[in-house]
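>>> structure for the following, please:
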Amino acid sequence: MRKEAQELYRAEKDKIVLRPFTAKYPKIAPEESYRIQLALIEMKKADGAKVVGKKIGLTSKAMQKMLNVDQPDYGHILDNMVLPDAAVFLAGELIQPKIEPEIAFILDRELTGPGVTPTQVLAATRFVLPALEIIDSRIEGWKIKLCDTIADNASSARVVLGNSPKRVEEFDLKLIGMVLEKNGDIVQTGAGGAVLGHPAVAVAWLANAVGQFGVSLGAGEIVMPGALCAATDVSAGDLLQASFDGLGTVSVRFA
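Coordinates of the predicted model:
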């Protein structure tokens, strides 16, 4: 698995794309793909990066349809992936970026699966934030299947966090509406219920998934539960802003 992780590491560094692992290894399983991902994360940690959270991918029907998969996956958020609201980001740092609006969870206490429920997730949440995830694929043309994106750290790249924290008791996350604008034009709309029915359901799924391997979601961690709509292509010169009912706005400009 280390060879494949090294290929992904170099692809990200050198801005090149790879042939899908599922094309090279048709029988590759999710468990093997997660081992590739973990090896990749260890390489990045050796460079000085720190894990500050986790992301869940493919939680909405829109994203599952877009990438032709039928279940969620997860990846790691590193400290060098996190950007502030209204950041200006160089599009050339990525290969084929897209953007997804999400509701970020900041945990107040540890969650350890199995058996974690959405109610327990909400009780363990310090606050939520409006957020944007910038995703990218090191696989040619986004021609990915589930195991390709798992290996590629769930196609993650950057996370943009808003600066208007809200407690979860203030509203029903399922009912939060969202409008995504690109250069002033509305390009996507969505709601919290698009994320496995409720964003807290996705976080519970993650806690239980990693709990199988003796891993917990830690206090203070960022958890990105998945997109409220399909991903939107971005390029240099674009300004993306997501507005959430009751949560506020978050934006990023691509230079």
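>>> when you work out contacts or count neighbours from here on, use the C-alpha atoms and nothing else.
Noted.
>>> need the distance between the two termini of stretch 171-187.
25 Å (Cα to Cα, to the nearest Å).
>>> next, the structure of the following sequence, for comparison with the previous one:
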Amino acid sequence: MTELTHETTTIRSAARRLLEASATGTPSDPVRDLIGATDIRAAYAVQQEVNAARMATGARVVGRKIGLTSKAVQEQLGVDQPDLGVLFADMEYDAAVPVPLDRLLQPRVEAEIAFVLGADLDEGDLDLDQVTDAVHHAVAAIEICDSRIADWDIRFSDTVADNASAGGFVLGRERVPLERFVPRDTVMTMTVTGQAASAGTGADCLGDPLLALQWLARTARDLGEPLRAGQVVLSGALGPMRPAAPGAQVDVTITGLGSLSITFAEVSR
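Next comes the predicted model:
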């Protein structure tokens, strides 16, 4: 009982650290000093504590994101699997309006394929055919990653606890059913003002973005929060992440899904 009480206290302390960073706009120290660098169970427990606090204030879940789909990033953080986070309604931004910076601390951007589900993924074997059939359509997306940890000084437990470093997302307008689009074969190019282009393919996302979706469906169900019809899933980066400075313009092209552009507001907090 003492050990359980200590663990619960530690998880709540880590959650409070991240919530305070969000509330004050001041990035925090890493939480791995509290929960360890590789404790997956504790890290997801912190994430659930933080997200529960958000939902208690009215935040509404609209989907999930998959992170760490790149083998290079997994090796950097010393892990051999992706992670997942929750997308809330107030995290979606309109491409026609500059992305405000008042709710972001250290934004970075990734180009991704988003899947919008047409069926629940809570029963059955969740094999690849079942998962594929559950997709209503795919759409180009820009994920706005963010970290409540100062200087992005993260290890696996830090990013998992911090809602997989989720900050926001923007969806394109072209909705494409999988009958007309093969995610694995797509080619992506992303340019951000003043930086080298980011490029990649669908195969760079765990070998196939649909395999990433399958991993998410099984893991989310194991965590007691299965994927539901209507939810948006950000399936993971197709190329390297880039920082997003105030005033930056981001232009993304994903073959088969079209193009998507956003700008960031000129003035930060």
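>>> quick one: TM-score?
The TM-score (TM-score structural alignment, normalised by the length of the first structure) is 0.94; 255 aligned residues with a Cα RMSD of 1.8 Å.
>>> dump the residue contacts of Ala11 of the first structure.
17-18, 138 (Cα atoms under 8 Å, 6 or more residues apart in numbering).
>>> if we go to 7 Å?
For Ala11 of the first structure, the contacting residues are 17, 138, by Cα atoms under 7 Å, 6 or more residues apart in numbering.
>>> one more: the one 5 residues further on?
Taking Cα under 7 Å, 6+ apart as the criterion, Ile16 of the first structure is in contact with Arg138.
>>> how much space separates it from Met178 of the first structure?
For Ile16 of the first structure, the distance to Met178 of the first structure - Cα to Cα - is 33 Å.
>>> how near is the aligned residue in the second structure for Thr22 of the first structure to Thr193 of the second structure?
Residue pairing (TM-score structural alignment): Thr22 of the first structure is matched to Arg32 of the second structure. Distance of Arg32 of the second structure to Thr193 of the second structure, given as Cα to Cα: 33 Å.
>>> helices and strands around the longest helix anywhere in the first structure, which ones?
In the first structure, taking DSSP state H as the definition, the longest helix is helix 30-46. On a contact count with 3 or more Cα pairs under 7 Å, 6 or more residues apart in numbering; DSSP states H and E, helix 30-46 of the first structure meets helix 2-14, helix 146-151.
>>> among the ones you listed, which comes closest to Met66 of the first structure?
helix 146-151 (11.9 Å; Cα to Cα).
>>> quick check: nearest residue in space to whatever residue of the first structure lines up with Phe156 of the second structure, chain neighbours excluded?
In the first structure, the residue paired with Phe156 of the second structure is Leu146, using TM-score structural alignment. With sequence-adjacent residues excluded and distances taken as Cα to Cα, 6 or more residues apart in numbering, Leu146 of the first structure is closest to Val69, at 5.9 Å.
>>> strands of the first structure, start to end?
Taking DSSP state E, the strands of the first structure run over residues 51-57, 73-78, 82-84, 87-89, 98-107, 125-135, 156-161, 177-182, 185-191, 222-224, 232-233, 239-244, 248-254.
>>> excluding chain neighbours, what is closest to the most centrally placed residue in the second structure?
Centroid-nearest residue in the second structure, with Cα atoms, centre = their mean: Lys65, separated by 3.6 Å. Of all residues not flanking Lys65 of the second structure in the chain, Leu234 sits nearest, at 4.5 Å (Cα to Cα, 6+ apart).
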